[in-house]
Each structure stands twice: as structure tokens, then as C-alpha cells.
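K.L.:
got a structure for you, letters missing:
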């Protein structure tokens, strides 16, 4: 495994990040344990979760699964760079969500208890909180870092100007600021190229793309349907919307002799600022297959053909002006 720095930080992470959103709702606890153990065997040290994962309000189901896995010992916690997130509803009262100093303190302590650890490597804002000033956000994060409860701070779903405002506010406080941005980015969804990726490059944030396979559309959906696999109503609607692109994409992958899912991930790893796409395997087989991604190098001609199928953006303002 060739590890990479997360943005401008000295933190070394694997170029694939193990997403845990399926742990609990889709993948049993025993299978989740097996996937995490195998991830370590494969060299993946970067895991991502969130306090809302498990989708039972206030229960933190997925964080509990991680905590019970860490509690088995064997260096599991020490080998893992764990990133979790806060923002979403964890209760029915007004201060059970958002990025207020109150919720940051409570949410962090709750995540630490659930994951049975005394620190979080990367504590991420799951969404921008338009009702909380960055001065309050950073003061609360500074206190957590002084207490040794967190090491780095990350964002998720921030706009480019949010990143700029966050970093400038942190700089005025002589604080390191954001280390990473977790953004919706894939071949089909490339709006991040307008301002988010340029902001991350300029401020030295590592980009962690979520939904790298566009909800499965880039994972060989046509091949799977041809083999009799079923698809959700939402998937069918999205496929109908993008069918011409997906047909051309899977044809290109056939020419390359590669699985569409792995080509989509390899494309992300070829993009400036991207550190590690989030993979969300539900089974061991999916995890092990994904490792093929790290063996794929897309040449300039292939990258150009992908841009023809899925047109991207130039950085603003050149994308829409001169």
C-alpha cells in the first residue's frame, strides 16, 4: 500500500477510505468486523463514519459497531485513522443538531463513548451550519484539540466559499483549520470542480469523494441488469436519465478490460486534490475486488475519452466567463 498525506497535513492515509455507512443497516455486525479486519490486512488504515449512521435517531448504531470492533484489541484502534462526523439530528431537542459549541461538545463526547476511544483522528462537520459563525465553530474545535479529544478537523458538503471563510477565520486564530473536505464527486457529478476543488487545492485540503460510483450507476449497472439483477425504482429513473452516457462508459470499460467500478475510482485518484475516495463494501468480496483500483493507471487518452462521455468543469470563472 502506498500511503499518501491527507492534504497539507503530515497524516498518512491509504488512498482508499473504508466507508462504514452500510454497517448495521445493510451489513451485519459480524460481517462488518470481518470487512474491517480484512481492510487492515489489505493495508487500508482510513475509516469513515458518522454519528447518524445506522439511521436510528440518537443511537449511533454504526459508531457502536466500530467501538465493539476496537474493543477487541489487537492494535485495531492504533492502526486506524478514524474519521467521524457531526451535524445531523441525534435527538428531538433544538440543540441536538448543528455545529453550535454546545452540540460540538456533546456530540464529540458521545462519539468517543460509542467508539470506545479517547480521541478522534478527524472530526468532520457533516454539513455547513448557516446559523453558527465560524468563530464559535473554531473555538469549540480548538478546545477539543487542547483536551486531546480530536486531532484534525474536516468538513463535508461545504461550498468553496465556506472553505475559504473557514480557513481565513482559522488563520486569524492561528489555528490549523480544515484538513479535508468530504465532497460529492464522481464522473457523473462534477460540480465540485467549479470552486470546491480549487479551494481545496489552494488551502491544502485533501478531498475525500463520497458516492464515487454515483449510487451504483458507475458500477456496471447495465452488465448487472443483463445478468438478471434487479434495480430500485430510483436507479431505473437515474439510468434512463443518463443511459447514453452509461452505455458509452461501459463500452469503454470493456475496451480497457476493466470493471466499471474500478475505472470510476481510478479516475477519481487521477484528479488533483483527491486523497481517497470512500468505498462502501457490503461484503468481503466487494472489498477485495475494489483493491484492483490501485493497479489501474488511466492514460491521457483514456482520461480524455472519459471527459468526452462525462463533460466536467473548468475552475470558475473560466467555466462560465472568459
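P.N.:
Noted; the coordinates are in hand. Quick caveat, the model's predicted, so the values are computed rather than measured.
K.L.:
alpha carbons only for contacts and neighbour counts from here, please
P.N.:
Will do.
K.L.:
which residues touch residue 170?
P.N.:
Going by CA atoms under 8 Å, 6 or more residues apart in numbering, residue 170 touches 135, 138, 176-177.
K.L.:
recalculate using a threshold of 10 Å.
P.N.:
Residues in contact with residue 170, defined by CA atoms under 10 Å, 6 or more residues apart in numbering, are 134-135, 137-139, 142, 164, 176-178.
K.L.:
write the PyMOL selection for whichever of these are buried.
P.N.:
Remark: buried members of those, expressed as a PyMOL selection using 16 or more other CA atoms under 10 Å:
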select buried, resi 134+137+138+142+164+177+178
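K.L.:
let me know the closest of the contacts of residue 170 to residue 91.
P.N.:
Of all the contacts of residue 170, residue 137 has the smallest distance to residue 91: 20.3 Å, by CA to CA.
K.L.:
so that closest one makes contact with residue 100?
P.N.:
Yes - using CA atoms under 10 Å, residue 137 makes contact with residue 100 at a distance of 6.6 Å.
K.L.:
which neighbours do these two share?
P.N.:
Common contacts of residue 137 and residue 100, defined by CA under 10 Å, 6+ apart, comprise residue 129.
K.L.:
tell me which of the contacts of residue 170 fall in strands.
P.N.:
Among the contacts of residue 170, the ones falling in strands (DSSP state E) are residue 178.
K.L.:
ranges for the helices of this structure?
P.N.:
29-42, 61-70, 76-79, 101-115, 134-146, 160-172, 196-203, 221-226, 233-256, 260-269, 284-290, 300-309 (DSSP state H).
K.L.:
what residues sit buried inside the fourth one?
P.N.:
Going back to what we said before, that points to helix 101-115. Within helix 101-115, the residues that qualify as buried are 101, 103-104, 107-108, 110-112, 114-115, counting by 16+ other CA under 10 Å.
K.L.:
for comparison:
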């Protein structure tokens, strides 16, 4: 499998170009099937896994799971296969339960524990124990904590890098302006800036006028294209299978007429290349979407088309419950998009 390099200032970490998100493994996928998926990804050359401390907490009542079950499953597999030293693990904190007796929720009151330094350190210690590791490759603040200043969160995570517990610090589900403030603060103080930014993205752009704190939008693309030490990691790139099942409704906040046109174009490219729509989405992310801002640096003397393409470093995080689903995602690594294909997909 091809590799990419995550960066945080002058720090670098080599990872697989396709990250395996294992949110469901050990939660609603049993151990045997989970091991089969992990084995296949590893066999294909995959060495980059994504999990979180709270995976399992959402299904405590319905499935009898616990927060951390995904990490426990991965830790068990790493130990059983003896490959802990060969892989990069990304995990997350901050979206566990603030109050044990209340459920987690996507909308307020969320009951998220937040990103206080004490919480971050406590959760990292728990994750390392469950994973059987001494440090993690990427450690994300799972959901931005707006009770805290962005600079305070930045200091907490850069300190973990200084202590050797984390290789690359990251944020997820965070507004572009908050990430920018945090990164500038770390650079100015000599700390490790956030180098991994995990947001939802697929082939669609959000409906105009909607808040996009958790999503990749054109502003996020423009910012990331100007940051050579920042990689965007995209979750839900296949929109839970909707891309290959056009009879399914487009999910909010992408439910607007422009999305249907983009889906049509993706299927046209897929038909031309003998691929699936999901593979086209992944191939576009792997190629790196281009910023389409009208007046980037240099546009005062040159036409936009004459300026170098400003592409985003992007790694899709793919999930799978079955080997067939994983095989489809792995197949995206063999899809090559032409410049014409990229131009269609880059269009807003």
C-alpha cells in the first residue's frame, strides 16, 4: 500500500494512504469477523488504524457494549498478531461521558466530557492501557470544546508530544478558525501544532448557509491547501453506502440539488473507469482536492488557471463491517483520476 507522511512542524510520521476506521469492530462486529477484517487490511499493506476512547459508549443499552471496546479489540489483535511495533494507531478523547448516568448525544445536551487537560491525560492513559501501547501515532481531540480557548487545547496536546506519548497531535469536528488559532499559537510558542484534522467529507459540499463545524467545506479546503504540515483525514467518505445506492436519500446537511448533480457526475466517472462511486470518492480524496478560491496569491498578475494547483493533503478513513466492503475500499488505490476527472470533482 502507498504511504503518506503526516507532519506537525518539523515532526513527521509515515502512515498508510488509506486509514482503516474500526469504530464498529468489537462493538457491533464480533471478534472473529473483526480479526478477519484487520488481517485483510494488514495483508494488503495497511498499517494505519483509527479508533476512539468512546467507541462502544453509544450502544451500551442496545448492545451491552462499553466505551473503549473498539480499542480493546484492536489491542487484543495487536497482541495476538505481535505487530504493535509495525503499525500506527490513531485514537481520540473528549467525547466520552461527562456524567456516567446520562447518555451521549450528538445534539445538546451532548454530555461530552470535553478537553480539559486532566481529562485528556486521563483518557490517553486509558487508551494506552486498552491498546497495549506506550504511545499513539495520532491523538485527536474528538470534538472541539468551546468552553476552552483554542490555545489552551493546543498547549495540552503539544505537551503530550513533548513527553513522547503522542507523535502527531490532531483535532476532529472543529471549526477552521479554531484550528487556525491553535496552530498559530503552537508555532509561536515552539509547540507541536495540530497536524491531523479529521472532518466529515465525501463527494458533496454542505448546503449553503449551514454551520459546518464538523464538515469539510470550501473554506477548510482553502485553509488546508496553504498548510504543508496539515493533513485532512476524512470520515464517512462513502456516506454510509449512499453513494452506491442512489435510491437512498442524501443525508443532511448535503441534501440539496447540487449534491444530486455531483452524484450523477461521480457515477459517470465510475462507469468510464470501471469503478464504483465509492471508489471514485476515495480516489479523489487520495488525489487531494484543489482549492477553488478566486483570488489566491499570484492572482494579481496571473489567471487562476495559470497558477499551480493548491491541493490538500488528504487521507480517507474507511470503515467496513464485511470483507466485501473492505475490498471495495482497497480497490480505490488502483483507481487513477485524470486531470479532467479531478477538475469535475473539484468544482463547487
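P.N.:
Perfect, I can see it now. Worth saying up front: this structure is predicted, and the values here are computed from it rather than measured.
K.L.:
picking up where we left off before, so which of the contacts of residue 170 of the first structure is the closest to residue 192 of the first structure?
P.N.:
For these, the nearest to residue 192 of the first structure is residue 164 (14.3 Å; CA to CA).
K.L.:
ok so, going back, redo the contacts of residue 170 of the first structure as JSON lines? Include distance to residue 261 of the first structure.
P.N.:
JSON lines is the format used below for these (distance: CA to CA, whole Å):
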{"residue": "134", "distance to residue 261 of the first structure": "37"}
{"residue": "135", "distance to residue 261 of the first structure": "41"}
{"residue": "137", "distance to residue 261 of the first structure": "37"}
{"residue": "138", "distance to residue 261 of the first structure": "38"}
{"residue": "139", "distance to residue 261 of the first structure": "41"}
{"residue": "142", "distance to residue 261 of the first structure": "39"}
{"residue": "164", "distance to residue 261 of the first structure": "32"}
{"residue": "176", "distance to residue 261 of the first structure": "35"}
{"residue": "177", "distance to residue 261 of the first structure": "33"}
{"residue": "178", "distance to residue 261 of the first structure": "29"}
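K.L.:
could you work out the most separated pair of the contacts of residue 170 of the first structure?
P.N.:
142 and 164 (18.4 Å).
K.L.:
let me see the contact set for the corresponding residue of the second structure for residue 291 of the first structure.
P.N.:
For residue 291 of the first structure, the aligned position in the second structure is residue 330, judged by TM-score structural alignment. Residue 330 of the second structure sits next to 1, 18, 20, 40-41, 44, 46, 279, 282, 318, 324 when contact means CA under 10 Å, 6+ apart.
K.L.:
list just the nearest of these to residue 55 of the second structure.
P.N.:
residue 20 (14.5 Å).
K.L.:
can you put the contacts of residue 330 of the second structure in a markdown table and add distance to residue 219 of the second structure?
P.N.:
Shown next, in a markdown table, are the contacts of residue 330 of the second structure (distance: CA to CA, whole Å):
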| residue | distance to residue 219 of the second structure |
| --- | --- |
| 1 | 30 |
| 18 | 24 |
| 20 | 26 |
| 40 | 36 |
| 41 | 33 |
| 44 | 34 |
| 46 | 31 |
| 279 | 25 |
| 282 | 20 |
| 318 | 23 |
| 324 | 35 |
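K.L.:
residue 185 of the second structure maps to what in the first structure?
P.N.:
Aligning on TM-score structural alignment places residue 185 of the second structure opposite residue 169 in the first structure.
K.L.:
so who does that match touch?
P.N.:
133-135, 137-138, 163, 175, 177.
K.L.:
do residue 33 of the first structure as well
P.N.:
23, 27, 39, 65-66, 68-70.
K.L.:
try residue 96 of the first structure
P.N.:
Neighbour list for residue 96 of the first structure: 58, 87-90, 102-104, 106-107 [criterion: CA under 10 Å, 6+ apart].
K.L.:
before we move on, what about residue 60 of the first structure?
P.N.:
49-54, 90, 110-111, 114-115.
K.L.:
try 6 Å this time
P.N.:
51-52 (CA atoms under 6 Å, 6 or more residues apart in numbering).
K.L.:
which of the contacts of residue 169 of the first structure sit farthest apart?
P.N.:
With distances taken as CA to CA, the most widely separated pair in the contacts of residue 169 of the first structure is 133 and 175, at 15.7 Å.
K.L.:
neighbours around residue 146 of the first structure, how many?
P.N.:
For residue 146 of the first structure, the neighbour count with other CA atoms under 10 Å is 10.
K.L.:
next: the one 10 residues further on.
P.N.:
Burial measure for residue 156 of the first structure: 22 neighbouring residues, criterion other CA under 10 Å.
K.L.:
also the one 5 residues further on?
P.N.:
Other residues near residue 161 of the first structure come to 12 when the count uses other CA under 10 Å.
K.L.:
with neighbour count and distance to residue 142 of the second structure added, can I get the contacts of residue 330 of the second structure in CSV?
P.N.:
Shown next, in CSV, are the contacts of residue 330 of the second structure (neighbours: other CA atoms under 10 Å; distance: CA to CA, whole Å):
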residue, neighbour count, distance to residue 142 of the second structure
1, 16, 27
18, 29, 20
20, 27, 17
40, 16, 27
41, 22, 24
44, 12, 28
46, 23, 23
279, 25, 26
282, 28, 22
318, 23, 17
324, 11, 29
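K.L.:
ok, so of those, who is nearest residue 223 of the second structure?
P.N.:
residue 282 (20.8 Å).
K.L.:
the closest one matches what in the first structure?
P.N.:
Using TM-score structural alignment, residue 282 of the second structure sits opposite residue 265 in the first structure.
K.L.:
could you do residue 19 of the second structure as well?
P.N.:
Residue 19 of the second structure maps onto residue 17 in the first structure, by TM-score structural alignment.
K.L.:
how about its match, what does it touch?
P.N.:
46-47, 276-278 are the contacts of residue 17 of the first structure under CA under 6 Å, 6+ apart.
K.L.:
so how far is residue 282 of the first structure from it?
P.N.:
Look at residue 17 of the first structure and residue 282 of the first structure: by CA to CA, to the nearest Å, they are 14 Å apart.
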